[in-house]
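> Show me how the following folds:
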Amino acid sequence: MQQATHENTDRTSEQDNHQEIIEALTMDLDNRQAEEADDAPHDFDDGIKSARFKKLQKKLRKEVSWAIRDFNMIEDGDVVMVCISGGKDSFTLLDILLFLKKIAPIHFDVVAVNLDQKQPGFPEEVLPKYLSEQGIAHYILEKDTYSIVKSVVPEGKTYCSACSRLRRGSLYGFAKQIGATKVALGHHRDDILATFFLNLFHGGSLKAMPPKLLSDDKQNILIRPLAYVAEKDIITYARYKNFPIIPCNLCGSQENLQRAMINDMLREWDQAHPKRLASMFKALQNVAPSQLADRELFDFESLATERDDELRLFEGDHIQVGVADELEQMGLPTAPAVQTFNPKFAQTAEKGAANKTNKIPVINPVLD
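Alright, predicted model coming up:
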């Protein structure tokens, strides 16, 4: 018992220390950006002086910091392996993590890793050149997974699923090989929502991409620091930064039509209702198992009432009783009592002014 108490105390102390570190990081970020003049170039800005860019940059940095804080993504001493594909998402993720590493009150390292899968026409010089010019430590892994995918996927089918599985296997194994403690992926908020709807519409399950995940083999912890970031903000940010984007259409496969349709649906919703996607993502963080139907998550079988002796008479004018003999045989009342319909509300209505709207009373509220 004493050992368990010490363990609980140590765990609480570690959580408090982590919270202090993340709060310090966020505060340092606010102070640093408050001190920077709107028209003064500074680190990681590439000389961009646009006020709109700096506002967007601050927003993205904060959202990434909040995700790191909320899910305890990065801790002191971590080696974060950023999987960089050459797309806007992974470039943005790498850029922001390098900035946070510079101002964080904790020490963690960032290393970029790209897997060159030998797709025809892949500009293999782009990423090494960019990463070297930026002074970013990196590895370029070369592996001809393209030929493997071509050999196992039927003609005309999308290569994306098989390609991503092979890519993940290689990258996750390499993370363990070099001693990386976290594997950072560039999935953003809209990717998470799209995966949720794909599973809902086509997979028969309520699941998405979690911001933090232990791999199935328990060898790696995966983090998605862009979990709170909207795709449209990443698109704008990447344009400002002029990242050397490499398109993901080099293999010649068909686009994943189901995901493309979901993405189009989300973009239409976002244009028509700007707050809808944020509300949907919030729903992923506010799950009520008792209001769904998963018997593994909630014990519906054992539900039981806990009624007291206080009677709650029906508020109304009259109750009609039919086939009283049957009711009596069931042991139910044949003349249930009635009380006056909400007398307080009636009095308020009589005294109310002409333009005054009276609230409708809650007669039978739904109990949680």
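> From here on, just use CA atoms for contacts and neighbour counts.
Will do.
> tell me which element residue 90 is part of?
Element membership for residue 90 (DSSP states H and E) is helix 88-103.
> ok, and for whichever helix or strand comes after that helix, which residues are buried?
Note on helix 88-103: by DSSP H and E, the next helix or strand toward the C-terminus is strand 109-116. By 16 or more other Cα atoms under 10 Å, the buried positions in strand 109-116 come out as 109-116.
> Mind putting these into JSON lines with distance to residue 201?
Below are these laid out as JSON lines (distance: Cα to Cα, whole Å):
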{"residue": "109", "distance to residue 201": "40"}
{"residue": "110", "distance to residue 201": "37"}
{"residue": "111", "distance to residue 201": "37"}
{"residue": "112", "distance to residue 201": "35"}
{"residue": "113", "distance to residue 201": "34"}
{"residue": "114", "distance to residue 201": "32"}
{"residue": "115", "distance to residue 201": "32"}
{"residue": "116", "distance to residue 201": "33"}
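> from the residues you listed, which two are the most distant?
Largest separation among the buried residues of strand 109-116 by Cα to Cα: 109 and 116, giving 22.8 Å.
> surely residue 109 meets residue 100?
No - using Cα atoms under 8 Å as the test, residue 109 is too far from residue 100 to be in contact (10.6 Å).
> In what element of secondary structure is the residue nearest the centre of the chain found?
Residue closest to the mean C-alpha point of the chain, counted by Cα atoms, centre = their mean, is residue 227 at 4.4 Å. Element membership for residue 227, per DSSP H and E: none, as it lies in no helix or strand.
> Let's see this one next, to set against the first:
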Amino acid sequence: MTFSNNFHRLETRLQSQVGRAIGDFKMIEDGDTILVCLSGGKDSYTMLSVLMALQKRAPVDFKLIAMNLDQKQPGFPEEVLPNYLKKVGVEYVIVEADTYSIVKEKVPEGKTTCSLCSRLRRGVIYRTAKELGANKIALGHHRDDIVNTFFLNMFFGGKMKAMPPKLATDNGEHIVIRPLAYCAEKEIASYARAMEFPIIPCNLCGSQENLQRKKVKEMLLEWERQTPGRIDNIFASLQNVVPSHLADTDLFDFNGLTTGLAKIGEDALFGQTAYDQAPLVFAGSHDDRIEFVRFERKPGDKPADQALPGEVAAS
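This next block holds a predicted model:
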């Protein structure tokens, strides 16, 4: 298989992003055994491919075990994943659990099955990780999934909550990691096409995507078309939270605020400015006009609380 220079740049970028996420959140440590959950979709194939590449040159020693859950969906191509995993040379296990019948029995026709299906899969994954001695579980959620979930929870759940790049399982026995947390879906899709992964569509729930999730995804894509880079900025905001400028009394002690020298960033009382800028200082007046100019702080300037009227004050 021959690849272009553009592909190699894409591959390098994805590996760099995954490596940075691993480092930022301490996802992988020496001696880890990682259960890599493989659904047969573009995201999990990409995750496995990148982790295998990083494993070869990582400064720590860790083990990868690929896992696929055969949910006994009618027409599921049972040989596709085993053949692929043998070809790439990774240790793997195929777990058979008839969650399909349970979902079809419990969920009325036409209703979204994703929630129940997800809970059933989670239980099987936890049990398999324990049986194989894996202490980490890797899932293929990417940056766009994280941002999408953030807005879903905000719009329909009334809370600011996304998907964490790393968390402890419900039973506290394993750590779940999302190595693709910094990767954009469109780049993952491009990589998967170039690699010609044998994609397996989900006939159980993939064809009936949750309507709310679909609407949020369309909204984000439209925003990205209008203002490229917006999704990047939204994701960056999840890493740059200022509790004092929200309204959660569990995160910030509003009741304990007192007068005196401010210790937190001053609020933007006028207009919609929500980011730090250089302060404005009085420049002069003429008739009915008063002029202020932007001041860039220089060494030796007086702090704002010490400056006299008309003097230059630093923020």
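> coming back round to it: distance-wise, check the aligned partner of the residue nearest to the centre of the first structure in the second structure relative to residue 138 of the second structure.
Counting by TM-score structural alignment, residue 227 of the first structure corresponds to residue 181 in the second structure. Distance, residue 181 of the second structure to residue 138 of the second structure, using Cα to Cα, to the nearest Å: 11 Å.
> can you give me the strands for the second structure?
33-37, 63-70, 92-96, 136-138, 166-168, 175-177, 280-286, 289-294, 302-303, 313-314 (DSSP state E).
> quick one on the thing from earlier: and the match of residue 227 of the first structure, what does it touch?
Shown in contact with residue 181 of the second structure (Cα atoms under 8 Å, 6 or more residues apart in numbering): 18, 21, 141-143, 146, 165.
> Among the residues you listed, which one sits closest to residue 188 of the second structure?
Distance to residue 188 of the second structure, by Cα to Cα, is smallest for residue 142 among the contacts of residue 181 of the second structure, at 8.7 Å.
> didn't that closest one look like it was pressed against residue 185?
Yes - contact criterion Cα under 8 Å: residue 142 of the second structure and residue 185 qualify, at 6.5 Å.
> Please identify which of the two sits among more neighbours.
Taking other Cα atoms under 10 Å, residue 142 of the second structure and residue 185 do not tie; residue 142 has more neighbours (23 against 17).
> Show me what that one aligns to in the first structure.
Using TM-score structural alignment, the equivalent of residue 142 of the second structure in the first structure is residue 188.
> Same question for residue 6 of the second structure.
With TM-score structural alignment as the criterion, residue 6 of the second structure matches residue 52.
> number of nearby residues for its match?
Neighbour count for residue 52 of the first structure, taken as other Cα under 10 Å: 11.
> and what of the one 4 residues further on?
Look at residue 56 of the first structure: counted by other Cα under 10 Å, it has 16 neighbours.
> for residue 246 of the second structure, same thing?
Residues within reach of residue 246 of the second structure, counting by other Cα under 10 Å, total 10.
> One more: residue 146 of the second structure?
Around residue 146 of the second structure there are 21 other residues, counting by other Cα under 10 Å.
> list the contacts for it?
Here residue 146 of the second structure is in contact with 162-164, 181, 235 (Cα under 8 Å, 6+ apart).
> again, only using 10 Å
By Cα atoms under 10 Å, 6 or more residues apart in numbering, the contact list for residue 146 of the second structure reads 152, 161-165, 178, 181-182, 235, 238.
> now do residue 143 of the second structure
For residue 143 of the second structure, the contact set (Cα under 10 Å, 6+ apart) comprises 163, 165, 178-185, 231-232, 235.
> quick one: buried residues of the biggest helix by length in the first structure?
Longest helix in the first structure by number of residues (criterion: DSSP state H): helix 2-35. Using 16+ other Cα under 10 Å as the test for burial, helix 2-35 of the first structure gives 18, 21-26, 28-29.
> ok, of the residues you listed, which one's closest to residue 247 of the first structure?
Nearest member of the buried residues of helix 2-35 of the first structure to residue 247 of the first structure, counting by Cα to Cα, is residue 29, at 32.3 Å.
> Next, count neighbours for the closest residue to that closest one other than its chain neighbours.
With sequence-adjacent residues excluded and distances taken as Cα to Cα, 6 or more residues apart in numbering, residue 29 of the first structure is closest to residue 103, at 7.1 Å. Residue 103 of the first structure is flanked by 15 other residues according to other Cα under 10 Å.
> With the one 4 residues further on instead?
Residue 107 of the first structure is flanked by 14 other residues according to other Cα under 10 Å.
> quick one: what's aligned to it in the second structure?
In the second structure, residue 107 of the first structure lines up with residue 61, judged by TM-score structural alignment.
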